[in-house]
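Participant: Sequence isn't available, so here's the structure alone:
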């Protein structure tokens, strides 16, 4: 058991007893997996924002009752994606809370890679709805 301070090393248990690493190759493969997991989290976040924007467009162009939208397939799908996003977010938080700086760096790199891959449209967005 490690203290509540940042540390290095390659002996770590990550999330589950079955995900225990003891050597450099285990740390490298785990870091790559964490980078992919965190990038997936960022991609899921961007996809949910995209779906939300499309749903808002749909709601503006259709006059449907609140109950129809509440029980729509899109809303159920959004709910499922939200649950997956929250669980992945907690997994990533728990990985960071190992305080192993190699794993923390992997989380940071994964966040950067995920944002770079999936949120690049935000920088090209000419949407001025917020300010008009």
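Facilitator: Alright, I've got the coordinates. Note that the coordinates shown come from a computational prediction; the quantities given were computed from them, not determined experimentally.

Participant: CA only for contacts and neighbour counts going forward, please
Facilitator: Noted.

Participant: Only the buried residues of the longest helix that the chain contains, if you could.
Facilitator: Secondary structure of the chain read by DSSP state H shows that its longest helix is helix 24-61. Residues 26-28, 30-32, 34-48, 51 are the ones in helix 24-61 that count as buried (16 or more other CA atoms under 10 Å).

Participant: what about the most centrally placed residue in the chain, distance to residue 24?
Facilitator: Computing the C-alpha centroid of the chain and ranking residues by CA atoms, centre = their mean puts residue 41 first, at 2.0 Å. Distance of residue 41 to residue 24, given as CA to CA, to the nearest Å: 25 Å.

Participant: try residue 83
Facilitator: With CA to CA as the criterion, residue 83 and residue 24 are 33 Å apart.

Participant: let's bring in a second model and compare:
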């Protein structure tokens, strides 16, 4: 099978990451796009969970190399990295439906999970540029 060199909108004979995973119908494509969208949303949720873990664990426990909070943080880091690579490789298939699913998924994930993260600016500085 020849790899495309530009983005295309297609649903016939579309390979997704592995040679045996091939989309041949609109239903297959819709299910694949939905799964990719959910993975992209989960990627942003996982990123937020990793950032919040040290704040919760630091309150009553001292961090050590082999402490449970650090091991959990390491596992979450590996999962986030794996998921990021899968999403990157999905975009690299050059299927526009897959690329849009990743883009919309990380956008919705950011909207859902990162809305509490605010920017702290010194109140004495009304305009930090001047």
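Facilitator: That came through fine. All values reported here derive from a predicted model rather than from experimental measurement.

Participant: Quantify their similarity with the TM-score.
Facilitator: Once superposed, chain against chain, the TM-score is 0.82 (TM-score structural alignment, normalised by the length of the second structure); 120 aligned residues with a CA RMSD of 2.0 Å.

Participant: Spit out the contact partners of the residue nearest to the centre of the first structure.
Facilitator: For residue 41 of the first structure, the contact set (CA atoms under 8 Å, 6 or more residues apart in numbering) comprises 85, 88, 89, 114.

Participant: re the thing from before, any idea how far the longest helix of the first structure is from the middle of the chain?
Facilitator: 5 Å (CA atoms, centre = their mean, to the nearest Å).

Participant: and what of stretch 84-95 of the second structure?
Facilitator: Here stretch 84-95 of the second structure is found 11 Å from its chain centre; the criterion is CA atoms, centre = their mean.

Participant: ok, now stretch 66-77 of the first structure?
Facilitator: Using CA atoms, centre = their mean, the offset of stretch 66-77 of the first structure from its chain centre is 24 Å.

Participant: what comes up buried for it?
Facilitator: For stretch 66-77 of the first structure, a neighbour-count test (16+ other CA under 10 Å) marks residue 75 as buried.

Participant: Please enumerate residues in contact with it?
Facilitator: In contact with stretch 66-77 of the first structure (CA under 8 Å, 6+ apart) are residues residue 55.

Participant: okay, and stretch 32-39 of the second structure goes to which residues in the first structure?
Facilitator: Counting by TM-score structural alignment, stretch 32-39 of the second structure lines up with residues 30-37 of the first structure.

Participant: And the strands in the second structure?
Facilitator: Ranges of strands in the second structure, per DSSP state E, are 14-16, 18-23.

Participant: Now check the first structure for the residue matching residue 113 of the second structure.
Facilitator: Under the alignment (TM-score structural alignment), residue 113 of the second structure pairs with residue 118 in the first structure.

Participant: can you tell me how far the nearest residue to that match once chain neighbours are set aside sits from residue 33 of the first structure?
Facilitator: Residue nearest to residue 118 of the first structure in three dimensions, not counting chain neighbours: residue 43, with 5.3 Å by CA to CA, 6 or more residues apart in numbering. Counting by CA to CA, the gap from residue 43 of the first structure to residue 33 of the first structure is 15 Å.

Participant: Ok, residue 87 of the first structure next?
Facilitator: Residue 87 of the first structure is 16 Å from residue 33 of the first structure, where distance means CA to CA.

Participant: before we move on, what about residue 69 of the first structure?
Facilitator: From residue 69 of the first structure to residue 33 of the first structure the distance is 37 Å (CA to CA).
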